[in-house]
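Asker: Sequence and predicted structure, then a few things I'm wondering about:
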Amino acid sequence: MTEASTRKSLTDPTAMRALAHPARLAILNRLQAEGPCTATEVAEVVGITPSAASYHLRMLAKYGFVEDAPVRDDGRGDGRERLWRSSATGFSVSPDPDDGPDVRGAKEFLIKAFREQAADEASRALENLERESREWRDAALFSRVLLLVDAEELKALNERIEELLAPYMTTVRDREDAPPGARISEAQVSLFPRARRRPHGLPRDA
């Protein structure tokens, strides 16, 4: 995704439900992380057939999430093989009080799919952490913090975090400008007001 100011807010329920497919989310993640690639290259990473990858890429392109990549200096993408890339315009998904039932349902469905994919990435990173170098282990952070804020403060905090992260995003930062040793990393940010928990009551004696 690109900087917050250029993101397109998703409101089309059909597009959101199309994107929420696990294989399509994995494909989009692959394109954003590694740059342009072919359907065959995507298939190898996602674990599907090249024909299935081509179908999912066409569906992603239909709704503007991916597009044809330009011909590279080495000739890739010249018509003999089709190179895909994530679209230049990023996107965001945020519930809105004015959303109708279809839009609200599609947003909740997509956000849950995002969260499942994010949880899987975090779990795999945690399982692999002991195999990382000391440098990367020290740099990693798995944190959960409770905040006492009002709505305006929470919104401002969200904007400040996005501004901080934007220059480092894979769709923004030129790989040639990154320092030696740079690798794909992930930031997972969730800012939300906690829902009040209903008391469960005391357990009954057996």
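Answerer: Perfect, thanks for sending it. Keep in mind that what you see is a predicted model, and the values were worked out from it rather than measured. Residues are numbered from 1 along each chain as shown.
Asker: drop to CA atoms for contacts and neighbour counts, all remaining ones
Answerer: Fine.
Asker: So which elements touch the biggest helix by length in the chain?
Answerer: Scanning the chain for the helix with the most residues, using DSSP state H, yields helix 101-128. Identification of packing neighbours for helix 101-128 by 3 or more C-alpha pairs under 8 Å, 6 or more residues apart in numbering; DSSP states H and E yields helix 13-19, helix 22-34.
Asker: Any idea which of these gets closest to residue 118?
Answerer: helix 22-34 (10.6 Å; C-alpha to C-alpha).
Asker: take the one below as the second:
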Amino acid sequence: MSNPRRLRDPRALAAVAHPVRMGIIELLSVHGPMTATELADQLDETPANCSWHLRKLAEHDFIEEAAGGTGRQRPWQMRHIGMSWAEDDDVGRDELRAGQALSRMLLERWVDRFLGASERETDPGWRDSAGLTQHVAWLTPEELGDLTGRLAELAGTYDDRLGTGERPEGARLCEIVAWGAAVEIER
């Protein structure tokens, strides 16, 4: 498996900006190789639908067949863990739109997952350790870039555990999401 993939093709961006396909990517990234049937059980989809989405993801080089299966019991695995894309003036209009659509879908997914986890958590230790924070500050573009870079570096401290499967006793899969952007607050 290689480094995070940089997405530049609007068709690849659009292909991954689908909830079932993103669910497949998340499951394969976290749990390793899985078959269409195993994915279907986790995603509450049919194996045929998952097979179709797997082929679409493979068509755009997000996944590949893993060793150890035949016929309908073929496992699939990620080609890359992680992805990035641009949403700035240096990209074409189609790439920009596709990247924005993917970002919106992911943000909605992350917020829904955070709210669901907050509502379901009953363990006081996990409930107290989870958090939501928001800050507003006057920053220059350089300062914002520095801050988001440092947040990404800090949040990525344990990224290697995903690829190695290292799971300390008592660990749970946790999602850390942070963003920074120039915003307008109405008067």
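Answerer: Yep, it's here. Every value quoted in this text rests on a predicted model; they were computed, and no experiment measured them.
Asker: Could I get the TM-score for this pair?
Answerer: For this chain pair, the superposition-based TM-score is 0.88 by TM-score structural alignment, normalised by the length of the second structure; 186 aligned residues with a C-alpha RMSD of 2.2 Å.
Asker: hang on, the earlier thing: specify the stretch among the helices and strands packed on helix 101-128 of the first structure that is closest to residue 149 of the first structure.
Answerer: helix 13-19 (30.6 Å).
Asker: May I see the buried residues of stretch 68-81 of the second structure?
Answerer: Neighbour counts using 16 or more other C-alpha atoms under 10 Å place 74-81 of stretch 68-81 of the second structure among the buried residues.
Asker: I meant stretch 99-116 of the first structure, not that one.
Answerer: Buried, per 16+ other C-alpha under 10 Å, within stretch 99-116 of the first structure: 103-111, 113-114.
Asker: residue range for that stretch in the second structure?
Answerer: Residues 91-108 of the second structure are where stretch 99-116 of the first structure lands when matched by TM-score structural alignment.
Asker: roughly how far out does the matching stretch sit from the chain middle?
Answerer: Here stretch 91-108 of the second structure is found 14 Å from its chain centre; the criterion is C-alpha atoms, centre = their mean, to the nearest Å.
Asker: Now do the contacts for residue 87 of the second structure.
Answerer: Applying C-alpha atoms under 8 Å, 6 or more residues apart in numbering to residue 87 of the second structure gives the contacts 96, 99-100.
Asker: Out of the residues you listed, which comes closest to residue 28 of the second structure?
Answerer: Distances from residue 28 of the second structure to the contacts of residue 87 of the second structure, taken by C-alpha to C-alpha, are shortest for residue 99, at 21.8 Å.
Asker: give me every residue that touches that closest one.
Answerer: If you count contacts by C-alpha under 8 Å, 6+ apart, then residue 99 of the second structure has 10, 13-14, 85-87 around it.
Asker: one more time with 10 Å, if that's ok
Answerer: With contact taken as C-alpha atoms under 10 Å, 6 or more residues apart in numbering, residue 99 of the second structure is in contact with 7-10, 12-14, 17, 84-88, 91, 93, 105.
Asker: Strands of the first structure, residue ranges please.
Answerer: In the first structure, the strands defined using DSSP state E lie at 8-9, 66-68, 84-86, 91-92.
Asker: any idea which of these is most buried?
Answerer: strand 84-86 (a mean of 24; mean count of other C-alpha atoms under 10 Å).
Asker: can you tell me the mean distance of it from the second structure after alignment?
Answerer: Superposed on the second structure, strand 84-86 of the first structure shows a mean distance of 1.8 Å to its aligned residues (mean C-alpha distance after the TM-score superposition for the first structure).
Asker: Which positions in the second structure sit opposite that strand in the alignment?
Answerer: Counting by TM-score structural alignment, strand 84-86 of the first structure sits on residues 76-78 of the second structure.
Asker: now do stretch 137-147 of the first structure
Answerer: The aligned range for stretch 137-147 of the first structure is 127-137, by TM-score structural alignment.
Asker: From start to finish, how long is the matching stretch in a straight line?
Answerer: End-to-end span of stretch 127-137 of the second structure (C-alpha to C-alpha, to the nearest Å): 28 Å.
Asker: follow-up on the earlier one: any idea which of the helices and strands packed on helix 101-128 of the first structure gets closest to residue 144 of the first structure?
Answerer: helix 22-34 (24.1 Å).
Asker: which helices and strands does that closest one pack with?
Answerer: The contact analysis (3 or more C-alpha pairs under 10 Å, 6 or more residues apart in numbering; DSSP states H and E) places helix 22-34 of the first structure against helix 13-19, helix 39-46, helix 50-62, strand 66-68, strand 84-86, helix 101-128.
Asker: For that helix, give the aligned segment of the second structure as residue numbers.
Answerer: Counting by TM-score structural alignment, helix 22-34 of the first structure corresponds to residues 19-31.
Asker: that older thread, output the buried residues of stretch 99-116 of the first structure in CSV, with distance to residue 122 of the first structure appended to each entry.
Answerer: Converted to CSV, these look like this (distance: C-alpha to C-alpha, whole Å):
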residue, distance to residue 122 of the first structure
103, 28
104, 27
105, 26
106, 24
107, 22
108, 21
109, 20
110, 18
111, 16
113, 14
114, 12
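Asker: and the strands of the first structure as JSON lines, adding distance to residue 119 of the first structure?
Answerer: Shown next, in JSON lines, are those (distance: least, C-alpha to C-alpha, whole Å):
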{"stretch": "strand 8-9", "distance to residue 119 of the first structure": "23"}
{"stretch": "strand 66-68", "distance to residue 119 of the first structure": "24"}
{"stretch": "strand 84-86", "distance to residue 119 of the first structure": "22"}
{"stretch": "strand 91-92", "distance to residue 119 of the first structure": "18"}
